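next one to model:
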Amino acid sequence: MQIRGIGAGRAKWVVRYRNQLGGYLREDQLDEVFVLRDAPDLRDSLKKYTFVEPGFAPKLVNVNTATFDELYLHPYIGKPRARIIVAYRNQHGPFKRVEDLKQIPILKVEDWEKMRPYVRCE
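As a prediction, the model looks like this:
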C-alpha cells in the first residue's frame, strides 16, 4: 500500500492472488491480477518495488490426492482442467510424474507450463 496508487483494495487483490497461486514466482504474474489489468503504470510501479525471493518454493498442489474442489481453486487449473485431471486420474490411476499431465490430450502445452511449478505427484 506504500506504492502510489495501490490502496487497500488493490493490495488485497494482489495478496489474494498470491495466496491462490501458492506464491509468486515471476514478476510478470502481477499482470494476471484482475485489478491491475487495466493499470499498466501501477503494474510497472509494483514490479519495480517488489521481488521474488531467490530459491522461493511455492505451495504445491498434489494432483493425485487433491479433490476437484481443491484443484479448481488454483488460478492455473480452474474448473475445466480440474475436471479433466480428476477424470483422467480416475480412469488411468495416479500420476507418477508431473510430466504425465502432458498425456491428457486436451491440456495445452502452455497451460501445463504455467501450472508445472505449482503441482506435484506423490
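
from now on I want contacts and neighbour counts done on CA atoms only, so please keep to that.
Will do.

what separates the spatially most central residue of the chain from Ile3, distance-wise?
Compute the mean C-alpha point of the chain, and by C-alpha atoms, centre = their mean the closest residue is Leu21, 3.8 Å away. Distance, Leu21 to Ile3, using C-alpha to C-alpha, to the nearest Å: 22 Å.

sequence B follows; please return its structure for comparison with A:
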Amino acid sequence: MVNWRLSQGGWQGRLVEIDRAEPLVAQFEVDINSADWPELIQLPGIGETLARRIVASRETDGPFADNDDLCRVPGIGPKTLDRIRPYLRPMPDVDNVAGK
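Below is the predicted model of the structure:
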C-alpha cells in the first residue's frame, strides 16, 4: 500500500534528477616489445591469432624499432596500425638512449 501511494505521488513523492558523471574510457598503453599476447588482445581489432603473430615476429625478427615496424606482422596494415596507435607506448629515441 505504501508503494502504491508513493507511486501515485502521495506523501510528496516527486521525481528526482540525478547528475551523472560522463562515462570513463579506459586508457592504457602497451609496450609492443614486452607485452605478451594476452595484453595485446586488449587492443582494438587485435585477436588472439594476431597477438600471437606479433609475439612470434618479435621473437624471430627481434624487437620492433618503432610502432610503424608492426606492419611487418602479417595481418597488420596501415588501418589496423592507425586504430591501435593511441594505445601503443611511444618508443624511446634510439639516438638518445645510446647517448648520441
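
any idea what the TM-score is?
Their TM-score after superposition, calculated using TM-score structural alignment, normalised by the length of the second structure, is reported as 0.59; 73 aligned residues with a C-alpha RMSD of 2.3 Å.

the residue nearest to the centre of the first structure contacts His74, correct?
Yes. Taking C-alpha atoms under 8 Å as the definition, Leu21 of the first structure is a contact partner of His74 at 5.9 Å.

pull the number of nearby residues for the aligned residue in the second structure for Pro80 of the first structure.
Under the alignment defined by TM-score structural alignment, Pro80 of the first structure corresponds to Thr49 in the second structure. Thr49 of the second structure is flanked by 11 other residues according to other C-alpha atoms under 10 Å.

how about Tyr88 of the first structure?
17.

from Asn64 of the first structure, how far off is the nearest residue to it once chain neighbours are set aside?
Nearest non-adjacent residue to Tyr88 of the first structure, counting by C-alpha to C-alpha, 6 or more residues apart in numbering: Ile104, 7.2 Å away. Remark: distance between Ile104 of the first structure and Asn64 of the first structure (C-alpha to C-alpha) = 14 Å.

quick one: which of these two has more around it?
More crowded of Ile104 of the first structure and Asn64, by other C-alpha under 10 Å: Asn64, with 19 against 13.
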